[in-house]
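**Q** Quick check, what structure comes out for this input:
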Amino acid sequence: MAEHVLAGLSTCEISDALIKLGVTHGGYMPGLNRLSPSRDSEDVLSGPALTVQMVPSSDPNAPKLDQHFVDLAQKDTIMVIAAPLHLKNAVWGGLMTAGAQARGVLGVVISGRCRDLTEHRAAGFPVFARGLSTLGQSTFTRPSSVGDGIDIEGPSENTFVRVETGDWIVGDINGVVCVSQDLIEAVGAVARKGKAADERCMKELLEGAGVRATLKKWRQ
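**A** Alright, predicted model coming up:
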């Protein structure tokens, strides 16, 4: 299972592996930082994605859900929400966390904003987001799909990280990455090789070896 293949790997190690495998954005979704349970927590959020697309409430063409999107949550998944970046309202609040926790959701990753931060922290619920807002969701945005592929702004201009339901999400103190299902095994193997090389580099650097020579020896 993916949780075993990628266990113990940091988001940095996973991104390095993805780049070596030809994924130019490294799976990295910039600007998504841990807000709960604390900003400096060293816990790792890891699990399969369940995607949610938000659209402006005024959008007359996007599909409308007949249920609240949290009611469609699945146990042992990470809800990944794509919200319109030009809108500054929250798309996740304390009531959403309560409903998600009751359904066994592992955490939420939001390309957008959340609110009620003290409630998420009190619940110990992992939340990664672009930032905070005092504004609620329904006046400004609404969910248009759950489970369909979404695009998250990537690390360079005009790049996007495609997230499909079932792709593997890892979030830690460095940020959030997405690994597509078809690359999980390869990423695990390449990342572990890179991790071992970096451990050798660290050992030699602490012993006084030159940085350039050490990197050339172990990382090329």
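
**Q** contacts and neighbour counts: CA atoms only from here.
**A** OK.

**Q** Which residue ranges of this protein form helices?
**A** Under the criterion DSSP state H, helices of the chain are mapped to 2-5, 11-20, 94-102, 117-123, 184-206, 211-219.

**Q** Packing partners of the third one?
**A** Applying 3 or more Cα pairs under 8 Å, 6 or more residues apart in numbering; DSSP states H and E, we find helix 94-102 packed against helix 117-123.

**Q** who does the helix it packs on touch, helix- and strand-wise?
**A** So helix 117-123, by 3+ Cα pairs under 8 Å, 6+ apart, packs with strand 33-36, helix 94-102.

**Q** what comes up buried for the last one?
**A** The neighbour-count check on helix 94-102 (16 or more other Cα atoms under 10 Å) flags 94, 96, 97, 98, 100, 101 as buried.

**Q** Sequence B follows; please return its structure for comparison with A:
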Amino acid sequence: MNATSARLAEFATSELSDALDELGIAGVLPGLSAQRVGQGRIVGRAMPVKLLPKSKDPAAYRFGGGVGKPLEQVLQTMQTGDVVVMDLQGANYASAWGGLASRLAQRRGVAGTIMWGTCRDIDEIRQVGYPVWAVGVCPRRSRNEFTFGSINETITISGVSISREDWIVADESGVVCVPDAQVEKVIELATRIAEQEGELLQMVMSNNVTSWDEL
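**A** Next up is the predicted model:
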């Protein structure tokens, strides 16, 4: 973990979201949930991936279980510290990430996977303790419904632009993308917000809330 990721890891996604809002930056990826209770917080550089809807593409097909050919390209590209962010347009009818992919990513030192779509093999994912965020779970494989789109090219999810150099922070409240160009400003604002919330907490715990504007 480098200095920037370590600093980002100090903040909850709610605090980072507030900082992004203050800067007028869309950074929250809505509708994504941690797939394991107690999953903790991850931070890393985004590895954006896009799969495209295409039924029964021979270039994507592989017999049986395991990983489809589009996912194989992702698994060959991911690096230590990456957060894989896969755009399947929020599809809930087929899953492009499962147990084998999670095991390989874990062995490669990948920080976690964000699925703008569903995952499968959830019991196996939880057993190995690999962090996955997704819109839900579906046992159906994806290779008959999706084909390869792009890796490490900018993607857009719910109005949030995600590029290779951007930072992903995820915890059990959700997922945020912090643009690399704004990361210092976001950290500065998040620090102020965290300090403010600490003081507000003391006011609440001492039954001494007189005005939210005092801070």
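
**Q** Longest strand of the first structure, counting residues only.
**A** As assigned by DSSP state E, the longest strand anywhere in the first structure is strand 45-56.

**Q** Please read the previous query as pertaining to the second structure.
**A** Longest strand in the second structure, counting by DSSP E: strand 82-95.

**Q** out of the helices and strands packed on helix 117-123 of the first structure, which comes closest to residue 148 of the first structure?
**A** Smallest distance to residue 148 of the first structure across those (Cα to Cα): 18.7 Å, for helix 94-102.

**Q** how big's the offset between that closest one and the second structure?
**A** If you overlay the two and look at helix 94-102 of the first structure, the average distance to its match in the second structure is 1.7 Å (mean Cα distance after the TM-score superposition for the first structure).

**Q** In the second structure, which residue range corresponds to that helix?
**A** Aligned by TM-score structural alignment, helix 94-102 of the first structure corresponds to residues 99-107 of the second structure.

**Q** Now tell me what touches that stretch from outside.
**A** For stretch 99-107 of the second structure, contacts defined as Cα atoms under 8 Å, 6 or more residues apart in numbering pick out 66, 67, 75, 78, 112, 120, 121, 122, 124, 125, 128, 130.

**Q** now stretch 172-185 of the second structure
**A** 13-14, 16-17, 20, 27-30, 32-34, 37-41, 160, 162-163, 165-170, 186.

**Q** Can you give me the first-to-last residue distance of that stretch?
**A** 24 Å (Cα to Cα, to the nearest Å).

**Q** Quick check: buried residues in it?
**A** Across stretch 172-185 of the second structure, burial judged by 16+ other Cα under 10 Å covers 172, 174, 175, 176, 177, 178, 179, 180, 183.

**Q** Nearest to residue 78 of the first structure among the helices of the first structure would be which one?
**A** helix 94-102 (9.7 Å).

**Q** what distance separates the closest one from the centre of its chain?
**A** 18 Å (Cα atoms, centre = their mean, to the nearest Å).

**Q** Tell me the residue in the second structure aligned with residue 72 of the first structure.
**A** So residue 72 of the first structure corresponds to residue 77, using TM-score structural alignment.

**Q** so residue 2 of the first structure makes contact with residue 168?
**A** Yes - Residue 2 of the first structure is within contact range of residue 168, at 7.3 Å (criterion: Cα atoms under 8 Å).

**Q** Contacts only, for the most centrally placed residue in the second structure.
**A** When Cα atoms, centre = their mean is applied to the second structure, the residue found nearest the centroid is residue 114 (3.7 Å). Contact analysis of residue 114 of the second structure by Cα under 8 Å, 6+ apart lists 83, 84, 85, 86, 132, 133, 134.

**Q** correct me, but the fourth one touches residue 115?
**A** The reference is to residue 86 of the second structure. Yes - using Cα under 8 Å, residue 86 of the second structure is in contact with residue 115, at 5.0 Å.

**Q** How many residues are close by the residue lying closest to residue 114 of the first structure once chain neighbours are set aside?
**A** If you skip the residues right next to it in sequence, residue 114 of the first structure has residue 90 as its closest partner in space, 4.3 Å away by Cα to Cα, 6 or more residues apart in numbering. Residue 90 of the first structure: 24 surrounding residues under other Cα atoms under 10 Å.

**Q** Please apply the same query to the one 3 residues further on.
**A** Other residues within reach of residue 93 of the first structure by the criterion other Cα under 10 Å amount to 20.

**Q** so how far is residue 41 of the second structure from residue 100 of the second structure?
**A** 22 Å.

**Q** Repeat that for residue 185 of the second structure.
**A** Distance from residue 185 of the second structure to residue 41 of the second structure, by Cα to Cα: 21 Å.

**Q** just to revisit the earlier point, just flag the most distant two among the buried residues of stretch 172-185 of the second structure.
**A** 172 and 180 (22.6 Å).

**Q** Residue in the first structure paired with residue 123 of the second structure?
**A** In the first structure, residue 123 of the second structure lands on residue 118 (TM-score structural alignment).

**Q** same thing with residue 40 of the second structure?
**A** Per TM-score structural alignment, residue 40 of the second structure is aligned with residue 43.
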